[in-house]
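Asker: mind looking at a prediction? Sequence and model below.
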Amino acid sequence: MPSRVDAIHSYYLSLFELLIFIAFVIVLKIVMLILMAKLSVILSDDPQAAREQRDERKRRSSFDQTSAQKWLRLGLGLLFTASGLLQIQPRMVSISEQALNQDFHFTLGPTAIESLAASFGRLWVNHSTWMNVLSCGLQLLIGLLLLTTSHRLAVIITASIAAVMGLLDFVIMTGFGGLFSAGGSLLGSTPVRGLVYFAVSVLCLIPVRYWREGKPFRFIRFGIVAFWILGIILQLLPGEGYWQSVGWTRMLQSGTSSTEPRFIQGMTSAVAKFVAPHAAVLNIAVIILMVLFALSVVFVKWSYSRAIQLASIVYLVLTWAVFEHLGFQTVYLFPMDAGTAVILALLMVQNGQQEQRKVKTAGQESKLHSKPAVPSSRSSR
């Protein structure tokens, strides 16, 4: 078996070749689209009419029919691109099966689910170089395609592949995300990471007429509330949970490695020292915050809901930075974790609320303008 240094060297060479291929595909696609658009105008008898027809076809075939769909496409593209860039780190190259079991808590779950996840873990360990190259390449390709194209069919195909990846990560790669293992939490190594990315990717498959009616926002709000309720349940569980310092220490130490920058290791150690004597108090504070975050999504007309939703975004960023080691943790896919995808959903909900207010205001103004003027009593006389 090659040494870790040789494995990392081989990994970077293979990754470099794949990144060159991805860059070539993306650049070639952009150049071909520009050339086809220019040629269709130049070869036409009426360039102005051809340009207008081209713009109309582009508008009709575009995925970005509403602002929410544009937010979704660009946000999902940024998440996948950032996850692919974070996956470049050699944390998952030449990793041992024992380290995988420890970081994913496979030994703490039911036997059937543990065997399912352990079988994929052995596959990754035996082919860690190419598996990490494939993981990194797919995430970068999906992210860059979503960022560089708004064609409806291309976005739907890309989002479908992303949804399949999320479902595979949740069910097969991590054994239902380790949701049935002891010590699960939405703070670190989120059990529903793959499931959240699956749900966000599926949103791209919803027809545009439903987006114009605002129906998907109900499902998005329901998913966000379910996310916070699951977090509350996991924090409330007794045993080696988070009422004692052992649960917090295990979560903070999970996924740490020598590939992490020194400042992340120092930050994790400082948080662990602070948490140790205040485990129960911190757990109560986290539960209260999650309850408030869930209520702010349920009662959107509450005067403090927008401020609390913004606070939940800050909370998700901080927990990702501290408990997920800024994406340097042990993961097969999605180092950006579920919290950043929930942030995208929260931003979409807030954007949807603003759009609904604009539509409502425009409707009221049109009704006022459409009302006939009532003649005064003097003029009638």
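Answerer: The structure has been received and is ready for your questions. Numbers count the residues shown, from 1 in each chain.

Asker: please count neighbours and contacts with C-alpha atoms only from this point.
Answerer: Fine.

Asker: now do the same contact list for residue 73.
Answerer: Contact analysis of residue 73 by C-alpha atoms under 8 Å, 6 or more residues apart in numbering lists 64, 146-147, 150, 155, 204.

Asker: now do 6 Å
Answerer: Residues in contact with residue 73, defined by C-alpha atoms under 6 Å, 6 or more residues apart in numbering, are residue 146.

Asker: pretty sure it sits in a helix.
Answerer: Yes - applying DSSP: H, G, I helix; E, B strand; the rest coil, one finds residue 73 inside a helix.

Asker: skipping adjacent residues, who's closest to residue 63 in space?
Answerer: residue 152 (4.2 Å; C-alpha to C-alpha, 6 or more residues apart in numbering).

Asker: what's the local residue count around that neighbour?
Answerer: As a burial measure, residue 152 scores 18 neighbours (other C-alpha atoms under 10 Å).

Asker: go on, residue 158?
Answerer: Using other C-alpha under 10 Å, residue 158 has 18 other residues around it.

Asker: swap in residue 7?
Answerer: A count of nearby residues for residue 7, using other C-alpha under 10 Å, gives 16.

Asker: give me the secondary structure label for it.
Answerer: Classified using three-state DSSP, residue 7 is helix.

Asker: one more to weigh against that first structure:
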Amino acid sequence: MDMSSAPPVHTVSAFYKLLLIEWAVLLGVSAIVYLIARFWKSEGEGFLREFGIEPRSRQSSGSPYYLAPSEAKARRLAVWSLGLLWILDGLLQAQPELGTNFFGAVIQPVMSGQPRWVNDLFLSVTQLLFTSRPLWFDSLTVWIQILLGVGILAGPERFIGRLALRGSITWSLVVWAFGEGFGQIFSGGSWLMGSPGSVLVYAALAVVLLAKADAWEHGQVKHGMQWFVTVWFLASAILQALPSAGYWSGNGLADMEVGMAQMPQPHFLSAPLYALAHALSHGPMGWNAVFVAVPLVLAVGWFTAPESRAVQVATGVVLLLVWWLGQDFGVVGGAGTDPNTALPLFLLTLAHNFLPRDGSSPWTRLWRSAPRAAAH
């Protein structure tokens, strides 16, 4: 994408003035809501009795979201990961390049190569909104994401935290369809560059955090994470192997790597990308075979032995290398809307690794359930 021309100064100024005004309004509304909540907590029951209404007695039982320390550490990591990721996305959305040219910098490149129905039904809607009222809609996106992140940091034990988590799932699906073009899975997306989309990992983390304590303690959350990572890596291998993606020949991957390297960034960040692009331009078939094999091996590892230290370390190393060399940390260049897919997926697998071990895997659980199914 062309980053050579800076947006007009007066447009950037108008964008940040709008953000400042909206911040003041949000701060005022938040203060009012907080004062009302404090008043209701201390005086609400007496207020209801003044009108002859007997308030319902509060439940004395513990919260269904209370976790034992063995699982609480993993959930706390997931809460902070998801909350800070959404806040970071909101702050990135406030960059001048996005506030004044979101369609040209983000949506237009995503539209390239998409099926007609994706552009007509989804991305064209985003084009209409962000070209008709670019400052307003971009600032709205900023605050939605920041508020979701702040709400999630309250934790699933609180109502506001659960509300933010449910809202984040909805918003993730909106962004995936209308902002990421379904993670570019219909236009030759590569897992190295972020397909099938970082917000799907955000949604998975939100689903995990909405699980009640029983699901954490009985291993259902951990098993769900294992299935998610297994399917994710398997889908990544399939996307990379599709002949229609065009990675078995030509310079498809090399061109994308050069495009990232040309983003405004320090030389020490761009130099490794140029070196990798040069390597990818020689023998694309061999390189693509490697990029198909790596997620396939990881999928097998997560299916058969997700608690193996070798699988966990290999996953972390691969994801961090991909985040660096394949995704340029997601935020470099002034037009990144999020840190891309590898980082949130790494954080999800890290939360999984903090959970107590039970010695099982998707493979062993399927094997054990097969005789019972046959008996019935």
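Answerer: Yep, that arrived. This structure is a prediction, so every number in the text was calculated from the model and none was measured.

Asker: ok so, going back, what's the counterpart of the residue nearest to residue 63 of the first structure in the second structure?
Answerer: Residue pairing (TM-score structural alignment): residue 152 of the first structure is matched to residue 158 of the second structure.

Asker: what's the answer for residue 284 of the first structure, then?
Answerer: Aligned by TM-score structural alignment, residue 284 of the first structure pairs with residue 289 of the second structure.

Asker: any idea which element its match lies in?
Answerer: In the assignment (DSSP states H and E), residue 289 of the second structure maps to helix 284-304.

Asker: coming back round to it: how near is the match of residue 152 of the first structure to residue 362 of the second structure?
Answerer: 32 Å (C-alpha to C-alpha, to the nearest Å).

Asker: what's the local residue count around the closest residue to residue 260 of the second structure other than its chain neighbours?
Answerer: Nearest residue to residue 260 of the second structure, sequence neighbours excluded (C-alpha to C-alpha, 6+ apart): residue 328, at 6.8 Å. By the measure other C-alpha under 10 Å, the count of residues near residue 328 of the second structure is 24.

Asker: then residue 335 of the second structure?
Answerer: Neighbours of residue 335 of the second structure (other C-alpha under 10 Å): 23.

Asker: tell me where the stretch 201-350 of the second structure has helices.
Answerer: 213-217, 220-241, 252-261, 267-280, 284-304, 309-321, 342-354 (DSSP state H, counting those that start in this stretch).

Asker: including mean neighbour count and distance to residue 172 of the second structure, could those go into JSON lines?
Answerer: Output for the helices of the stretch 201-350 of the second structure, formatted as JSON lines (neighbours: other C-alpha atoms under 10 Å; distance: least, C-alpha to C-alpha, whole Å):
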{"stretch": "helix 213-217", "mean neighbour count": "18", "distance to residue 172 of the second structure": "23"}
{"stretch": "helix 220-241", "mean neighbour count": "21", "distance to residue 172 of the second structure": "16"}
{"stretch": "helix 252-261", "mean neighbour count": "20", "distance to residue 172 of the second structure": "25"}
{"stretch": "helix 267-280", "mean neighbour count": "16", "distance to residue 172 of the second structure": "29"}
{"stretch": "helix 284-304", "mean neighbour count": "19", "distance to residue 172 of the second structure": "24"}
{"stretch": "helix 309-321", "mean neighbour count": "17", "distance to residue 172 of the second structure": "21"}
{"stretch": "helix 342-354", "mean neighbour count": "22", "distance to residue 172 of the second structure": "13"}
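
Asker: mind checking those helices for the one nearest to residue 84 of the second structure?
Answerer: Of all the helices of the stretch 201-350 of the second structure, helix 342-354 sits nearest to residue 84 of the second structure, with 10.6 Å by C-alpha to C-alpha.

Asker: give the aligned range of that closest one in the first structure.
Answerer: Under TM-score structural alignment, the match for helix 342-354 of the second structure is residues 339-351.

Asker: that stretch vs the second structure, mean deviation?
Answerer: For stretch 339-351 of the first structure, the mean distance to aligned residues of the second structure following superposition is 1.9 Å (mean C-alpha distance after the TM-score superposition for the first structure).

Asker: residues touching stretch 160-170 of the second structure, excluding its own?
Answerer: Under the criterion C-alpha under 6 Å, 6+ apart, residues 148, 151-152, 154-156, 203, 206 lie in contact with stretch 160-170 of the second structure.

Asker: okay, and which of the residues you listed map to helices?
Answerer: If you go by DSSP state H, the contacts of stretch 160-170 of the second structure have 148, 151-152, 203, 206 in helices.

Asker: need the max-distance pair from those.
Answerer: Spanning the widest gap among those are 151 and 203, at 14.9 Å by C-alpha to C-alpha.

Asker: just among the ones in helices among the contacts of stretch 160-170 of the second structure, which is most surrounded?
Answerer: Busiest of these [other C-alpha under 10 Å] is residue 152, holding 30 neighbours.

Asker: pretty sure that one sits against residue 83.
Answerer: Yes - look at residue 152 of the second structure against residue 83 with C-alpha atoms under 6 Å: they come within range, at 5.2 Å.

Asker: what is the burial count for residue 67 of the second structure?
Answerer: 17.

Asker: contacts only, for it.
Answerer: Counted by C-alpha under 6 Å, 6+ apart, residue 67 of the second structure has contacts residue 213.

Asker: same thing but 8 Å
Answerer: Taking C-alpha under 8 Å, 6+ apart, we find residue 67 of the second structure in contact with 213, 216-217.
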